[in-house]
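A.B. asks: Sharing a sequence plus its predicted fold:
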Amino acid sequence: MNVHFIAIGGAAMHNLALALHNKGDKVTGSDDTIFEPSKSRLEAVGLLPEVFGWFPEKITTNLDAIVLGMHAKADNPELLRAQELGVKIYSYPEFLYEQSKNKTRVVIGGSHGKTTITSMILHVMHYHDREVDYMVGAQLEGFDVMVKLTEANDFIVLEGDEYLSSPIDRRPKFHLYKPNIALLSGIAWDHINVFPTFENYVEQFKIFVDSIVKGGSINYNEEDPEVVSVVTSSENPIRKIPYCTPEYTVENGGTLLETPEGPMPIEVFGKHNLNNLAGAKWICQHMGIDEDDFYEAIATFKGASKRLEKIAESNNSVAYKDFAHSPSKVKATTGALKEQYPNRKLIACLELHTYSSLTATFLKEYKDTLNAADEAVVFYSPNAVAIKKLDAVTKEQIAHAFGRDGLVVYTNPNDFKNYLFSQNFENKALLLMSSGNYGGLDFDEVKRLIK
């Protein structure tokens, strides 16, 4: 195929471009700016545009397909030219479906846990040398790319994101995959800039369940009442298989998973991750991995990149960073770290960085999410609020929303850094939660605090 990417530099888009290049397709692309690591990765295989910008002359009838990224606008000059010429235009998820319509599609959906569950499944498959196609939202140990497409593989494992497909296709991505095998991990309101009410958000998951191929199956987290309601109320003729958190114990900073062969030490921890593991086990069994082989492989899984990632450790102190930003993730991650290190003082720091988290009406969703921490800190940048064209939020609003006594709120990056670097981390656990970097925090410097 001869495929052109409009907005090739995005995290998802450049990985798809690399996957097609590796498959032997001819790939070109444009973007107005490309950041690392996308820039270096595209450059390494000759896919980096020579000049940044949009060039309608790149769009010709010789192209088999256009893949349109979310970063592009509806009036993008290359898009308008493609529409004028009648070249086939795909959104990212539409193109993935086109590439996998003759495969068994495994789609992992949910407000939280989907990257980790997808990563666990791929880790197990890789461990046992089972070749599958995939698309996952995090870089995995042992994997060169985040998207793999082949002609030969029978299965494709897709992380099912509920965000929008493209500037001209406002459907959530996971509505377009038509899974044969699906999983739903949890539902907690997110993306309020797109789904302004909780009911509207939940409706997207109902559509997802109804999109499963007739005769297919869904594994679902029976500990989430909203998930149970969505799945059990669906009239789609599919198999509905619940899962729950397995038994486990925590001893001396380590987690032991109960298995038929007795307690087994694992690298990941926290109730939410054990729940994710249970879902991954079911999916792997659907894909031909028996229970014993699953346990053998999952014992070596260290976690998805940016998900509860240990960045430093000494004899009596430890530091983790996590991509957590939505209320459900913040609560689960904070609770997990306290459970893992019950005898250490937990300092939990959260950056409010996303559109949702900086919206005054959404802040109340964070109530009690930091209660497991011994010391709780929130950082946000008033400048970020202004850039997103949101109404200003105050320290008082944030403190009230979290409902947490003693909550410390910083709005200046230097003040937050000074706070962090003034701490004695003896017998403490540090948790840094953000999808940003606290206004320019150097995490390598943070590592040196743990001695």
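C.D. replies: Sure thing, it's come through.

A.B. asks: C-alpha from now on. contacts and neighbour counts both.
C.D. replies: Fine.

A.B. asks: Apart from its neighbours in sequence, what residue is nearest the residue most central in space within the chain?
C.D. replies: Centroid-nearest residue in the chain, with C-alpha atoms, centre = their mean: Thr115, separated by 4.5 Å. Closest residue in space to Thr115, ignoring its immediate chain neighbours: Gly137 at 5.9 Å, by C-alpha to C-alpha, 6 or more residues apart in numbering.

A.B. asks: OK, contacts around that neighbour?
C.D. replies: 12, 115, 146, 159 (C-alpha atoms under 8 Å, 6 or more residues apart in numbering).

A.B. asks: Just give me the closest of these to Gly406.
C.D. replies: Among the contacts of Gly137, Thr115 lies closest to Gly406 (C-alpha to C-alpha), at 33.0 Å.

A.B. asks: looking at it, that closest one is touching Gln139, isn't it?
C.D. replies: No - between Thr115 and Gln139 there is no contact under C-alpha atoms under 8 Å: 10.0 Å.

A.B. asks: Gly53 contacts Gly9, correct?
C.D. replies: No - at 11.6 Å, Gly53 and Gly9 do not qualify as touching, with contact defined as C-alpha under 8 Å.

A.B. asks: Identify the contacts common to those two.
C.D. replies: Joint contacts of Gly53 and Gly9 (C-alpha under 8 Å, 6+ apart) are 30-31, 33.

A.B. asks: want to throw those residues into CSV with neighbour count?
C.D. replies: Shown next, in CSV, are the shared contacts of Gly53 and Gly9 (neighbours: other C-alpha atoms under 10 Å):
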residue, neighbour count
Ser30, 24
Asp31, 21
Thr33, 14
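
A.B. asks: Neighbour count: Gly53 and Gly9, which is higher?
C.D. replies: Taking other C-alpha atoms under 10 Å, Gly53 and Gly9 do not tie; Gly9 has more neighbours (28 against 14).

A.B. asks: take the one below as the second:
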Amino acid sequence: MTKVHFIAIGGSVMHQLAIALKLKGYQVTGSDDEIFEPALSNLRQAGILPATMGWDDSRISPDLDAVILGMHARGDNPELLKARELNLKIYSFPEYIYQESLQKKRVAVGGSHGKTTTTAMIMHVLQQAGKDFDYLVGARLAGFAQSVNITNAPTIVMEADEYPASVIEKRPKFHFLHPQIAVLTGIAWDHINVFPTYEIYLEQFVIFIRTMETGATLIYNETDPELVKLVNAEGAHLKLLPYGVPAHTISNGITSVTFGGETKAMEVFGDHNLLNMHAARLVCNELGVDDTTFLSAIATFKGAAKRLELVGKNDHCAIYRDFAHAPSKVKATIEALKEQYPSRTLIAVLELHTYSSLNAAFMVQYQGAMDKADIPAVFYSRHALEIKRMPDLQPEGIAQGFGRNDLQVFNNREHLQAFLDAQNYQNANLLLMSSGDYEGMNVPSLTKYL
């Protein structure tokens, strides 16, 4: 029996891999210094929650087939040191996924934005079409028990992010997946704490394209000039499939999309979602799904969690929440709602929560991102700055960065709540964008405005 040990098993995706391998029949153990919900309950239910918290090098034995190292583990971790001493095979998450998928057709969805949604769309369609496949995706999706699944399926669909693989392997995760089919959704500088300049960030995508096998398929967003330039320079050895916004119409807040001469009404909307959909269609075509099957399946796709997720609506107001935090994502999400409901006032609230968005020097990257919002507001938590050991932000600097003198800036949750309470929601939409939680604000309770 294959024996695997996870150092830092409690990570949001890491614990899902642990559960998937347990379900595959592997002997799985793990450790962590603290584990939060929902990982805690998920691991307990699977029977692989560590008996005690903390690190213990006695858990590392010579008979382990693999040690999988989570992002949360540090270089001086005693279990890691013991594994190295015993010359065990130590893998980061993506390195191990590659080992498990050597005999599979690998589909990797990369890019600065839209990865989760595009991956989710492909998964939804393949499931509806009755295809057998493995997957890993960064969100919980309706119809899927977990966010990682590893079986003996012939195909694996992977969300491929550019963040470092582990404490001992600083290269981006997507460099380890070596897909036969890849999607690049676009390039917009993010993760400033890891990639301090745009050039360093861009170089990660250069390497990704260069290291794809000759004849592999690269599906790329032709509406992104930086990406087109990159693909033209580096992608001559690949089968190239460009995509753009598909033919569509919008009527009474409903978007209908046309593929292959057929038209269907969709549950999702916005150019960014339609671009994701077009990329998903090309992937599914490569995997043997025709346009008719694709269109019928994608018409029932409701979106990934917190990606333009509908919190509630009535006949004159809708409340959405979205994971958007990087400038390109904020801009795309706001524009999608304005295009879908052109006659409604848009109240847009963005929480600055990531290292990049809380960096005063990065603020200029948000120039114009909230231009289409009628009533724009930004919230940031002083507590988040303290945790990240970053200096305080000045509201004037934030407004200047966004290029909006009328931008409302809050760093107190009660003040933000008072602002929301004071708005007129007649013929208006409310959009909340964050990778955080507005210091614990109860978002579902905002349906009181309806």
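C.D. replies: Great, that's in hand. Quick caveat, the model's predicted, so the values are computed rather than measured.

A.B. asks: Taking the contacts of Gly137 of structure 1, tell me the two that lie furthest apart.
C.D. replies: Ala12 and Thr115 (13.1 Å).

A.B. asks: so where do the helices sit in the stretch 251-400 of structure 2?
C.D. replies: 271-286, 291-298, 327-340, 382-387, 395-402 (DSSP state H, counting those that start in this stretch).

A.B. asks: Among the shared contacts of Gly53 and Gly9 of structure 1, which lie within strands?
C.D. replies: Under the assignment DSSP state E, the shared contacts of Gly53 and Gly9 of structure 1 contribute Ser30 to strands.

A.B. asks: right, and out of the shared contacts of Gly53 and Gly9 of structure 1, which lies closest to Leu85 of structure 1?
C.D. replies: Of the shared contacts of Gly53 and Gly9 of structure 1, the one sitting nearest to Leu85 of structure 1 (C-alpha to C-alpha) turns out to be Ser30, at 17.9 Å.

A.B. asks: Identify the residue of structure 2 aligned to the closest one.
C.D. replies: Using TM-score structural alignment, the equivalent of Ser30 of structure 1 in structure 2 is Ser31.

A.B. asks: element containing Ala138 of structure 1, please.
C.D. replies: Secondary structure assignment for Ala138 of structure 1, by DSSP states H and E: no helix or strand.

A.B. asks: That one and Lys306 of structure 1: what is the separation?
C.D. replies: 8 Å (C-alpha to C-alpha, to the nearest Å).

A.B. asks: One more: Asn343 of structure 1?
C.D. replies: Counting by C-alpha to C-alpha, the gap from Asn343 of structure 1 to Lys306 of structure 1 is 25 Å.

A.B. asks: Also Tyr295 of structure 1?
C.D. replies: 23 Å.

A.B. asks: and the longest strand for structure 1?
C.D. replies: If you go by DSSP E, structure 1 has its longest strand at strand 345-352.

A.B. asks: before we move on, back to that, look at Asn343 and Lys306 of structure 1 and report which has more neighbours.
C.D. replies: Neighbour comparison, Asn343 of structure 1 and Lys306: the larger count goes to Lys306, with 18 against 13 (by other C-alpha under 10 Å).

A.B. asks: mind listing what that one touches?
C.D. replies: 138, 321-323.

A.B. asks: Could you do Ala188 of structure 2 as well?
C.D. replies: 112-113, 328.

A.B. asks: Next, the buried residues of stretch 41-55 of structure 1.
C.D. replies: Across stretch 41-55 of structure 1, burial judged by 16 or more other C-alpha atoms under 10 Å covers 41-42, 47-49, 54-55.

A.B. asks: make that stretch 394-413 of structure 2, sorry
C.D. replies: Buried, per 16+ other C-alpha under 10 Å, within stretch 394-413 of structure 2: 395, 398-399, 401-404, 407-411, 413.

A.B. asks: could those residues go into TSV alongside distance to Ile68 of structure 2?
C.D. replies: Formatted as TSV, these follow (distance: C-alpha to C-alpha, whole Å):
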residue	distance to Ile68 of structure 2
Pro395	43
Ile398	41
Ala399	44
Gly401	41
Phe402	41
Gly403	45
Arg404	46
Leu407	45
Gln408	45
Val409	42
Phe410	41
Asn411	39
Arg413	39
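
A.B. asks: Looking at the residues you listed, which is nearest Ser357 of structure 2?
C.D. replies: Scanning the buried residues of stretch 394-413 of structure 2 for proximity to Ser357 of structure 2, where the rule is C-alpha to C-alpha, the winner is Ile398, at 10.0 Å.
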